[in-house]
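**Q** structure, please.
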Amino acid sequence: MKPVLVFSRTTGFRHDSIPAGVRAVGELRPGVEATEDPDAFTPGNLARFAAVVFMNTNGHVLTDAGRTALEGYVRGGGGFLGVHSAAATEYDWQFYGDLVGAWFDRHPQVQSARVTRVDPDHPATAHLPVSGSRVDEWYDFRSYPDARILLRVDESTYVGGGMGVDHPLAWCHERLGGRSLYTGLGHTIEAYAEPAFRAHLAHALRWVTGESA
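**A** Next up is the predicted model:
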């Protein structure tokens, strides 16, 4: 089994939950390598990994050479998992926006809301209830993702949402060569100790690596 690279560099806002997120992925899967070094993004190094996880990255985090390497990796079949503020990363790089699926726009204060499972057949969401309440930071996105929607957040259950009744929260696609999955969950430290969210991450990783259908 190839290892997974977890990348958590930030040049903008930095989430306090990053260490918990990195630790959780390491506990969920053997062979995880964590880094904040953009020089890790070379064709030769990325070829060692089954997937790359952007764990609450933020801002401009890759060099031009690193961008080229990541694009080549994904187009060659490499897996990608973006967590929460991975959507607030590399705003001026269109390939990355296409890879994640949508860029972050704004959010209200952290609060409880109801999450609805859209896709009961995907491994990353099959274990989740049809709906349930949780506390997180609910992102509005600049556009609606052209992707398979897995989860939505119900704007009628919290204050400050701006996307309407169809507010995507997690999604996936395979249109760039490799598998990509993004989840808007993962703002809080506590999330990474929750069994349901940990299973969401674990199954998301198995899917992007091609280890599950």
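**Q** contacts, neighbours, all on C-alpha from now
**A** Noted.
**Q** tell me the helices and strands packed up against the lengthiest helix in the chain.
**A** Looking across the chain with DSSP state H, the single longest helix is helix 195-208. If contacts are counted by 3 or more C-alpha pairs under 8 Å, 6 or more residues apart in numbering; DSSP states H and E, helix 195-208 sits against helix 18-28, strand 79-83, strand 180-183.
**Q** just checking, what packs against the first one?
**A** The one in question is helix 18-28. Applying 3+ C-alpha pairs under 8 Å, 6+ apart, one finds that helix 18-28 contacts strand 32-35, strand 51-55, helix 195-208.
**Q** and if we set it to 10 Å?
**A** strand 4-7, strand 32-35, strand 51-55, helix 195-208 (3 or more C-alpha pairs under 10 Å, 6 or more residues apart in numbering; DSSP states H and E).
**Q** save the ones you listed as TSV, and put in mean neighbour count and distance to A147 too.
**A** Formatted as TSV, the helices and strands packed on helix 18-28 follow (neighbours: other C-alpha atoms under 10 Å; distance: least, C-alpha to C-alpha, whole Å):
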stretch	mean neighbour count	distance to A147
strand 4-7	24	23
strand 32-35	16	27
strand 51-55	27	18
helix 195-208	20	14
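**Q** second input sequence below; structure requested for side-by-side comparison:
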Amino acid sequence: MRKRILLTTLSIVLFGIIINNSAYARKQKVLVFSKTLGFHHNSIKQGIDAIQKLGLANKFEVDTTTNSTYFNDKNLKQYAAVIFLSTTGDVLNNEQQAAFEKYIQAGGGFAGVHSATDCEYNWPWFGNLVGAYFAGHPNQQQATLNVTDRKHISTEHLPEQWKRKDEWYNFRNVAQGLNVLIFIDEKSYDAGKNKMGDNHPIAWYHKYDGGRSFYTGLGHTEESFAEPLFLQHLLGGIKYAMGRKK
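**A** Next comes the predicted model:
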């Protein structure tokens, strides 16, 4: 009798360990989505390679795809976060959009990189999730970034002023309630058309519709994905989207 109770107890403990390990595995996996139906960034390849290396070094798995059919209820459940890496155009159909909304509403995470704001203009829910829509950009050039929140996991390593070269986006339809991490100083470069003035965010995060969202406008250039400060910024954003604090 005692032996039977012991075996039953052991089975329950082992079952609990298996369930917990399975849940942990799901929480340590991300999907990188890089479908483009508009401009295609050459840096996507470097971005995928970089995120895969970050995953290996930080104990999370990385799946990559340009296939929109990955956006279904069953498949999305396995990911702690979905990363839109320089996506452009109308990349998801109505059914796929509904599945992604359900995923976020169930506590999923989203990280958008660079032209993630240059897609799905006719899907207001996504516009609020990513935080803004693309409104144009000037030529690539060096600019000064003011890192106003250095307590976040994506910015705690950055200097208060960060000078770097990239393609600097102007935005429209900026969502309410964003936690801005970095502003760009328009006086430090030629912002071109659609200037935003002193209130020109370039990276932010927020809770949205039950889930977590991070966006960085950085990452146009291939060189970005070999830049230590940017890679740490990107890693922190991915970790936030995954629900990790370190």
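**Q** please state their TM-score.
**A** For these two chains in superposition, a TM-score of 0.97 is obtained (TM-score structural alignment, normalised by the length of the first structure); 213 aligned residues with a C-alpha RMSD of 1.0 Å.
**Q** mean per-residue distance, the longest helix of the first structure versus the second structure.
**A** Once fitted to the second structure, helix 195-208 of the first structure is off its aligned match by 0.8 Å on average (mean C-alpha distance after the TM-score superposition for the first structure).
**Q** kindly name the residues of the second structure that line up with that helix.
**A** The aligned range for helix 195-208 of the first structure in the second structure is 228-241, by TM-score structural alignment.
**Q** now swap in stretch 107-123 of the first structure and tell me
**A** Aligned using TM-score structural alignment, stretch 107-123 of the first structure spans residues 137-153 in the second structure.
**Q** how about the matching stretch: buried residues?
**A** Across stretch 137-153 of the second structure, burial judged by 16 or more other C-alpha atoms under 10 Å covers H137, P138, Q140, A143, T144, L145, N146, V147, D149, H152, I153.
**Q** wait, what's in contact with the residue most central in space within the first structure?
**A** Using C-alpha atoms, centre = their mean, the residue of the first structure that lies closest to the mean C-alpha position is G82, 2.2 Å off. Contact partners of G82 of the first structure, counting by C-alpha atoms under 10 Å, 6 or more residues apart in numbering, are 6-7, 52-57, 99-101, 170, 180-184, 204.
**Q** change it to 7 Å
**A** G82 of the first structure sits next to V53, F54, M55, V100, L181, Y182, T183 when contact means C-alpha atoms under 7 Å, 6 or more residues apart in numbering.
**Q** and R164 of the second structure, how many neighbours does it have?
**A** Using other C-alpha atoms under 10 Å, R164 of the second structure has 13 other residues around it.
**Q** got the contact list for the helix or strand encompassing it?
**A** R164 of the second structure is part of strand 161-166 when elements are defined by DSSP states H and E. Strand 161-166 of the second structure is contacted from outside by Q140, Q141, Q142, A143, T144, L145, N146, V147, L218, H220, T221, using C-alpha under 7 Å, 6+ apart.
**Q** do the same with stretch 89-101 of the second structure
**A** For stretch 89-101 of the second structure, contacts defined as C-alpha under 7 Å, 6+ apart pick out K35, T36, L37, G38, S68, F71, N72, D73, D118, C119, E120.
**Q** which part of the first structure matches that stretch?
**A** Residue span in the first structure matched to stretch 89-101 of the second structure, by TM-score structural alignment: 59-71.
**Q** buried set for the matching stretch?
**A** Quick answer for stretch 59-71 of the first structure (16+ other C-alpha under 10 Å): G59, H60, V61, L62, G66, R67, A69, L70, E71.
**Q** let me know the secondary structure of the third one.
**A** Recorded secondary structure, V61 of the first structure: coil (DSSP: H, G, I helix; E, B strand; the rest coil).
**Q** which position in the second structure aligns with the residue nearest to the centre of the first structure?
**A** Using TM-score structural alignment as the criterion, G82 of the first structure maps onto G112 of the second structure.
**Q** and for G31 of the first structure?
**A** Using TM-score structural alignment as the criterion, G31 of the first structure maps onto E61 of the second structure.
**Q** residues contacting the closest residue to its match other than its chain neighbours?
**A** Leaving aside its chain neighbours, E61 of the second structure sits nearest to K29 (4.5 Å; criterion: C-alpha to C-alpha, 6 or more residues apart in numbering). Shown in contact with K29 of the second structure (C-alpha under 7 Å, 6+ apart): F60, E61, V62, Y79, A80.
**Q** how near is K29 of the second structure to T64 of the second structure?
**A** Taking C-alpha to C-alpha, to the nearest Å as the criterion, K29 of the second structure is separated from T64 of the second structure by 11 Å.
**Q** same thing with N179 of the second structure?
**A** 28 Å.
**Q** R179 of the first structure reaches L81, doesn't it?
**A** No. Contact between R179 of the first structure and L81 fails when scored by C-alpha atoms under 7 Å: they sit 8.4 Å apart.
**Q** can you pull the residues that touch both of these two?
**A** Residues touching both R179 of the first structure and L81 (C-alpha under 7 Å, 6+ apart) are V208.
**Q** look at these two and report which has more neighbours.
**A** Neighbour tally, R179 of the first structure and L81, criterion other C-alpha under 10 Å: the higher count belongs to L81, 25 against 22.
**Q** aligned counterpart of R48 of the first structure in the second structure, please.
**A** Aligned by TM-score structural alignment, R48 of the first structure pairs with Q78 of the second structure.
**Q** separation between the closest residue to that match other than its chain neighbours and L85 of the second structure?
**A** Once flanking residues are discounted, Q78 of the second structure sits nearest to R26: 4.8 Å by C-alpha to C-alpha, 6+ apart. When distance is defined by C-alpha to C-alpha, R26 of the second structure is 21 Å away from L85 of the second structure.
**Q** now swap in P138 of the second structure and tell me
**A** Taking C-alpha to C-alpha, one finds P138 of the second structure at 21 Å from L85 of the second structure.
**Q** and Y103 of the second structure, what does it touch?
**A** L76.
**Q** farthest residue from the center of the first structure?
**A** What lies farthest from the middle of the first structure is S156; by C-alpha atoms, centre = their mean that is 24.2 Å.
**Q** thanks a lot, see you next time.
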